[in-house]
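got a structure for you, letters missing:
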């Protein structure tokens, strides 16, 4: 199936690991050129070089922090200088939290607001004009099932991801006239390096059965009784970027193995 992605230019934040890296690989496999943005310079450079070699596309690694204005500027400028613009933007950078509302300081709320919400706002301001010049584009936001079904131990994550989903809906209304489609994907449990790291930490003093811990999380929360792989999640993102999803505008898709317990 031709997804119409050959020679498109896709920017993926949080692109050097986990879901972001899997999305970059999925798009590259369809012939798209990719810009990987991440904070760790060595890792993002290595992964960009590997993708170029493995998939025969152009790949650029940009070391930047999209939670700040300077990082956004660096990503936009390097993309423009290397490719002349972008057709696809995947706002994927993000991380979980752990706090209570009563105890979390303002600084922590602000840091997550900058990473999950303002990064998307600023990236839209940077890349939408390029997409207009190229005749249209696609913007996808990686939010979370927690945007609708919150987890008790990460209220800041829940709130900022819900705000990201509303921003995505609002942006979709504003830019569809420019042939730019905006949608949100809300993953459930995805087996990223962060989940494995956390499981190992939590089980270090209890026998070290981190796989058993993750199996328990999956059985408790997901009807499918397992985690998604990053590649499974990436497949959905790639489809939404393609010319097979051209009537999808302003929607939020739950790709969660049955974790969402409402209609």
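Okay, I see it. All values reported here derive from a predicted model rather than from experimental measurement.

hey, let's count contacts and neighbours off CA atoms from now on
Will do.

for the longest strand along the chain, the distance to its chain's centre please.
Criterion DSSP state E: the longest strand present in the chain is strand 180-187. Between the centre of strand 180-187 and the centre of its chain there are 10 Å (CA atoms, centre = their mean, to the nearest Å).

Could you do stretch 86-93 as well?
With CA atoms, centre = their mean as the basis, stretch 86-93 stands 8 Å off its chain's centre.

quick one: contacts of it?
Stretch 86-93 is contacted from outside by 8-15, 19-20, 66, 79-80, 115-116, 120, 127, 130-131, 134, 136-143, 241, using CA atoms under 8 Å, 6 or more residues apart in numbering.

swap in stretch 96-111?
With contact meaning CA under 8 Å, 6+ apart, stretch 96-111 is reached by 67, 153-157.

Top of those residues by number of neighbours, please.
residue 157 (26 neighbours; other CA atoms under 10 Å).

That residue and residue 258: what is the separation?
To residue 258, residue 157 is 21 Å away according to CA to CA, to the nearest Å.

putting a second one here so we can go through both:
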């Protein structure tokens, strides 16, 4: 299926590892140029160089903290400087949390609010005019199944991802007149390096069988009885940002192997 993305420009936050890098590679495979943001400069630069040489596209690394106003401005400015804007924005940067409501500090709540919500708000203000000037495009938010089905140990993650979901819906209603389609994806269990590292730490003192640990997690939560791959998820991201998904507006799509318990 020709997705019509060759020569387009996609800006992706959290693009140096895990889901963000997988999404970037899926776009690169379609011939899409990239603006990738992340905090770890060396890893980000190495991955952008690899993607550019492998797929014959242009890939620009933007090292900075997207959770700050300065980091968001830097990311917007890079897209404008190198490509005159972008056609696609993927808000992917984010991370899990671990706390109780009674014990979590205001600072921790604020940090996750800045990362999961305000980064998307600031980047919308920066990218929407550029996408509009290019005739329209797509914005996609990577939220989580936890936005609608919370896990008990990460209330801050649950709450801020739910807020991102509502922001995405409101933005979709506001910018569809500019031919900009906004949608959200709620992934379930996706086998990222974070999951692997966590499993290795948790099993270090009991034999180190991290694969079996992950299998028990999948057995407990997902009827499909396995984690999804980054590649499986990334393909759906790319499809939703293409004209093949031209009637998809303001929607939330669950990619979770049946983990969601409601309809």
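All right, it came through fine. In this text, all values refer to a predicted model and were calculated from it rather than measured experimentally.

which one of the contacts of stretch 96-111 of structure 1 is nearest residue 182 of structure 1?
Set against residue 182 of structure 1, the nearest of these by CA to CA is residue 67 (20.5 Å).

Doesn't that closest one lie inside a helix?
No - counting by DSSP: H, G, I helix; E, B strand; the rest coil, residue 67 of structure 1 falls outside a helix, being coil.

Which residues are in contact with the residue nearest to it when sequence neighbours are not counted?
Of all residues not flanking residue 67 of structure 1 in the chain, residue 115 sits nearest, at 4.3 Å (CA to CA, 6 or more residues apart in numbering). Residues near residue 115 of structure 1 by CA under 8 Å, 6+ apart: 66-68, 93-94.

can you count the residues close to residue 44 of structure 2?
Neighbour number of residue 44 of structure 2 under other CA under 10 Å is 23.

and the gap between it and residue 14 of structure 2?
Residue 44 of structure 2 is 9 Å from residue 14 of structure 2, where distance means CA to CA.

list residues touching both of the two?
With CA under 8 Å, 6+ apart, residue 44 of structure 2 and residue 14 have common neighbours 36-38.

Make JSON lines out of these and add secondary structure, neighbour count and distance to residue 175 of structure 2.
Converted to JSON lines, these look like this (DSSP: H, G, I helix; E, B strand; the rest coil; neighbours: other CA atoms under 10 Å; distance: CA to CA, whole Å):
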{"residue": "36", "secondary structure": "strand", "neighbour count": "28", "distance to residue 175 of structure 2": "23"}
{"residue": "37", "secondary structure": "strand", "neighbour count": "31", "distance to residue 175 of structure 2": "24"}
{"residue": "38", "secondary structure": "strand", "neighbour count": "25", "distance to residue 175 of structure 2": "26"}
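
Dump the residues you listed into JSON lines; add distance to residue 201 of structure 2 as well.
Listed next are these as JSON lines, based on distance: CA to CA, whole Å:
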{"residue": "36", "distance to residue 201 of structure 2": "29"}
{"residue": "37", "distance to residue 201 of structure 2": "28"}
{"residue": "38", "distance to residue 201 of structure 2": "24"}
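
Was I right to think residue 66 of structure 1 contacts residue 117?
No - look at residue 66 of structure 1 against residue 117 with CA atoms under 8 Å: they stay out of range, at 10.5 Å.

Between these two, which is the more surrounded one?
residue 66 (28 against 24).

Give the aligned equivalent of that one in structure 2.
In structure 2, residue 66 of structure 1 lines up with residue 66, judged by TM-score structural alignment.

Next, count neighbours for the residue lying closest to that match once chain neighbours are set aside.
Counting by CA to CA, 6+ apart, residue 66 of structure 2 lies nearest to residue 72, which is 5.0 Å off, once chain neighbours are set aside. Look at residue 72 of structure 2: counted by other CA under 10 Å, it has 24 neighbours.

cool, and the one 5 residues further on?
Neighbours of residue 77 of structure 2 under the rule other CA under 10 Å: 17.

cool, residue 203 of structure 2 as well?
Counted with other CA under 10 Å, residue 203 of structure 2 comes out at 15.

so who does it touch?
Per CA under 8 Å, 6+ apart, neighbours of residue 203 of structure 2: 209-210, 213.

Same check on residue 38 of structure 2?
By CA under 8 Å, 6+ apart, the neighbours of residue 38 of structure 2 are 13-16, 44, 61-66, 93.

Kindly report the same for residue 182 of structure 2.
Here residue 182 of structure 2 is in contact with 138-141, 168-169, 171-172, 175-176, 249-251 (criterion: CA under 8 Å, 6+ apart).

And residue 228 of structure 1, how far from residue 236 of structure 1?
In this structure, residue 228 of structure 1 and residue 236 of structure 1 are 12 Å apart, going by CA to CA.

Over to residue 50 of structure 1?
In terms of CA to CA, residue 50 of structure 1 sits 23 Å off from residue 236 of structure 1.

follow-up on the earlier one: check for me that the residue nearest to residue 67 of structure 1 belongs to a helix.
Yes - assessed with three-state DSSP, residue 115 of structure 1 lies in a helix.

now it: how far from residue 126 of structure 1?
16 Å.

and the host helix or strand of residue 175 of structure 1, how far out from the chain's middle?
If you go by DSSP states H and E, residue 175 of structure 1 is part of helix 155-175. Relative to its parent chain, helix 155-175 of structure 1 has a centroid offset of 13 Å by CA atoms, centre = their mean.

residues in structure 2 aligned with that helix?
Going by TM-score structural alignment, helix 155-175 of structure 1 sits over residues 155-175 in structure 2.

how close does that stretch sit to structure 1?
Following superposition, stretch 155-175 of structure 2 is found to deviate from structure 1 by 0.2 Å on average (mean CA distance after the TM-score superposition for structure 1).

Not counting its own residues, what contacts that stretch?
Contacts of stretch 155-175 of structure 2 (CA under 8 Å, 6+ apart): 95-101, 109, 112-113, 116-117, 120-121, 128, 141, 143-144, 146-148, 150-151, 180-184, 249-252.
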